[in-house]
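Asks: 3D, please:
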Amino acid sequence: MRNILPKQAIYIGAKAPNFQAMTSLGPMDFYQYTQGKWCVFFSHPADFTPICTTEIGAFGALQDEFTNRDCVLLGLSTNNRASHLRWIQDIEAITGVKINFPIICDEEKKVATQFSMIDVNALTNGEPALTPLRAVYIIDPNKIVRLIQLYPLSTGRNTAEVLRCLDSLQLVYKTDGKIMTPINWIPGDDIVVVPDLENCSMFPHRRTIRDYLQLSPLDPNSLD
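Replies: I've put the predicted structure just below:
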């Protein structure tokens, strides 16, 4: 069996590699497209597939929410640009949502392989078919991978959860890692103060549940 693993492993904390690719909006350099912004990068196995159609429409409907968070969206599918454009027209007709973000034309599945988005268990004639899973990467402005979600082809993603995770990651980023967010956290909820934090002056109203668990409201003004 041939080696299908990427040369550079993609994991939380790794630097996302740069690449150039054709997209539904024309040629793109990944680093230039994401320059100074967060990025939600998500993959699809193919155009004109049912779950993917609902997902692209859902991300498109929330594009303003991502823009307000200084975050760009980037999709990937394994067909050419002409197919992408026909598919986008179909998505817009079905969902009533305008799709303004680019979708990579990963016909040779190079980018999907580079980002470890592939399903190594999908076989064609005994060889891995390199079928992209439903992967989500949230990448920070320094090109560091902050979150990875992987779904099987049968399960659609949850855009509200992607937004929630982005809010959490951005808050941690702003506080330089001084806080964490607990189960089911949404903006406005109490945060968790990192255990053993030496300077807790920005959390004057923290309360101790256990030595290792301190909760605190977060004053947005303290982040400025």
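
Asks: CA only for contacts and neighbour counts going forward, please
Replies: OK.

Asks: Please enumerate the helices of this structure.
Replies: Per DSSP state H, the chain carries helices over the ranges 30-34, 50-61, 63-68, 81-95, 110-114, 159-174.

Asks: Please list the outside residues in contact with the second one.
Replies: If I follow you right, that is helix 50-61. Applying CA atoms under 8 Å, 6 or more residues apart in numbering, the external contacts of helix 50-61 come out as 44, 46-47, 91-92, 95, 97-101, 154-157, 159.

Asks: One more, so I can put them side by side:
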Amino acid sequence: MSVQGKALNLGDQFPNFQAETTIGRIDFYEWMGDSWAILFSHPSDYTPVCTTELSRVAGILPEFTKRNIKPIALSCDSVESHKGWIEDIKSFAKLSEFGYPIIADDKRELAVKLNMLDKDERDKAGIPLTCRAVFIIDASKKLRLTLLYPASTGRNFNEILRVIDSLKLTDNNKVATPADWEHGKECMVLPTVQQDDIPKLFPQGIKTVEVPSGKKYLRMTPQP
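Replies: I've put the predicted structure just below:
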């Protein structure tokens, strides 16, 4: 089996697809509607790290909902297998319900299409497993972020929520978020913003950090 699909770059149109899932057959674009989406893949059902990840997303589903984000998982097993696994996930996390779909990709077709296979991780038959890929897709169906974790390392969903907050904030304001930024902390004024436009764009004011070069490029402002 080929482990190479078409490389997706940030800003590319995310490809539409149809798939069988735990909520029935979906058209991805129709399922998204006007929302953003996060698609995250898993090597296999009934595996320990994957169980912690899917239970974590189910537990923080209100955090995704209030950000207008729809999560959808993918694992290389059947819908029937997924549905049995969901009962384990609910039990592990002490959840009464599981509020998002899991895509069945037992033929690895979508994993190949989206270039999510890990050539170093294989199942008992020698077929490559999916890595822990993360795709964040905006409402216009553009790819805004991608992360690739190895199968042995679970994802940090606090970081994924932080990135979503940054993407949405910087879409609507002339700011960027600095290293380790969290919601509510200071932001950086974009270098493209002219000094004359500062009062109109940043009524809370800015502060400029002095550096040896004397250049006035480190401009901080309260989060808009």
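
Asks: winner for burial among the helices of structure 1?
Replies: helix 110-114 (a mean of 21; mean count of other CA atoms under 10 Å).

Asks: Please produce a ChimeraX select command covering the buried subset of the contacts of helix 50-61 of structure 1.
Replies: To isolate the buried members of the contacts of helix 50-61 of structure 1 in ChimeraX, using 16 or more other CA atoms under 10 Å:
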select :44,46,47,91,92,97,99,101,157
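
Asks: Tell me the one among the contacts of helix 50-61 of structure 1 nearest to residue 32 of structure 1.
Replies: Nearest to residue 32 of structure 1 out of the contacts of helix 50-61 of structure 1 is residue 101 (CA to CA; 14.5 Å).

Asks: Might one say that that closest one is in contact with residue 76?
Replies: No. When contacts are counted by CA atoms under 8 Å, residue 101 of structure 1 is not listed as touching residue 76 (10.7 Å).

Asks: Give me the distance between the corresponding residue of structure 2 for residue 94 of structure 1 and residue 164 of structure 2.
Replies: Taking TM-score structural alignment, residue 94 of structure 1 has residue 92 as its aligned residue in structure 2. As judged by CA to CA, to the nearest Å, residue 92 of structure 2 and residue 164 of structure 2 stand 27 Å apart.

Asks: swap in residue 87 of structure 2?
Replies: 29 Å.

Asks: Also residue 191 of structure 2?
Replies: Taking CA to CA as the measure, residue 191 of structure 2 falls 22 Å from residue 164 of structure 2.

Asks: Make sure residue 19 of structure 1 is actually in contact with residue 27.
Replies: No. In this structure, residue 19 of structure 1 is not within contact of residue 27 by CA under 8 Å, at 10.8 Å.

Asks: Strands along structure 2, start to end?
Replies: 18-21, 24-27, 36-42, 69-75, 102-104, 117-122, 128-130, 132-137, 143-149, 175-176, 187-189, 207-208, 219-221 (DSSP state E).

Asks: Most tightly packed of those?
Replies: Burial of these is given as mean neighbour count (mean count of other CA under 10 Å); strand 102-104 ranks first at a mean of 26.

Asks: so how far does that one sit from its counterpart in structure 1?
Replies: Once fitted to structure 1, strand 102-104 of structure 2 is off its aligned match by 0.3 Å on average (mean CA distance after the TM-score superposition for structure 1).

Asks: can you tell me what part of structure 1 that strand aligns to?
Replies: Taking TM-score structural alignment, strand 102-104 of structure 2 hits residues 103-105 over in structure 1.

Asks: and the residue of structure 1 sitting at the aligned position of residue 20 of structure 2, what does it touch?
Replies: In structure 1, the residue matched to residue 20 of structure 2 (TM-score structural alignment) is residue 22. For residue 22 of structure 1, the contact set (CA under 8 Å, 6+ apart) comprises 28, 81, 104, 105, 106.

Asks: Contacts only, for the third one.
Replies: With contacts defined as CA under 8 Å, 6+ apart, residue 104 of structure 1 is in contact with 21, 22, 23, 24, 74, 75, 76, 77, 78.

Asks: Most widely separated two among those?
Replies: 74 and 78 (13.7 Å).

Asks: Residue 197 of structure 1 matches what in structure 2?
Replies: Structural correspondence for residue 197 of structure 1 with respect to structure 2 (TM-score structural alignment): residue 193.

Asks: tally of neighbours for its match?
Replies: The number of residues packed around residue 193 of structure 2, counting by other CA atoms under 10 Å, is 12.

Asks: I figured it was touching residue 173, is that so?
Replies: No. Judged on CA under 8 Å, residue 193 of structure 2 makes no contact with residue 173 at a distance of 10.9 Å.

Asks: Alignment lookup: residue 37 of structure 1 to structure 2.
Replies: Alignment note (TM-score structural alignment): residue 37 of structure 1 maps to residue 35 of structure 2.

Asks: from what I can see that match touches residue 69, true?
Replies: Yes. Shown here, residue 35 of structure 2 and residue 69 form a contact pair, counting by CA under 8 Å, at 5.8 Å.

Asks: Would you format the contacts of residue 22 of structure 1 as JSON lines with distance to residue 203 of structure 1 included?
Replies: Shown next, in JSON lines, are these (distance: CA to CA, whole Å):
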{"residue": "28", "distance to residue 203 of structure 1": "43"}
{"residue": "81", "distance to residue 203 of structure 1": "51"}
{"residue": "104", "distance to residue 203 of structure 1": "43"}
{"residue": "105", "distance to residue 203 of structure 1": "47"}
{"residue": "106", "distance to residue 203 of structure 1": "47"}
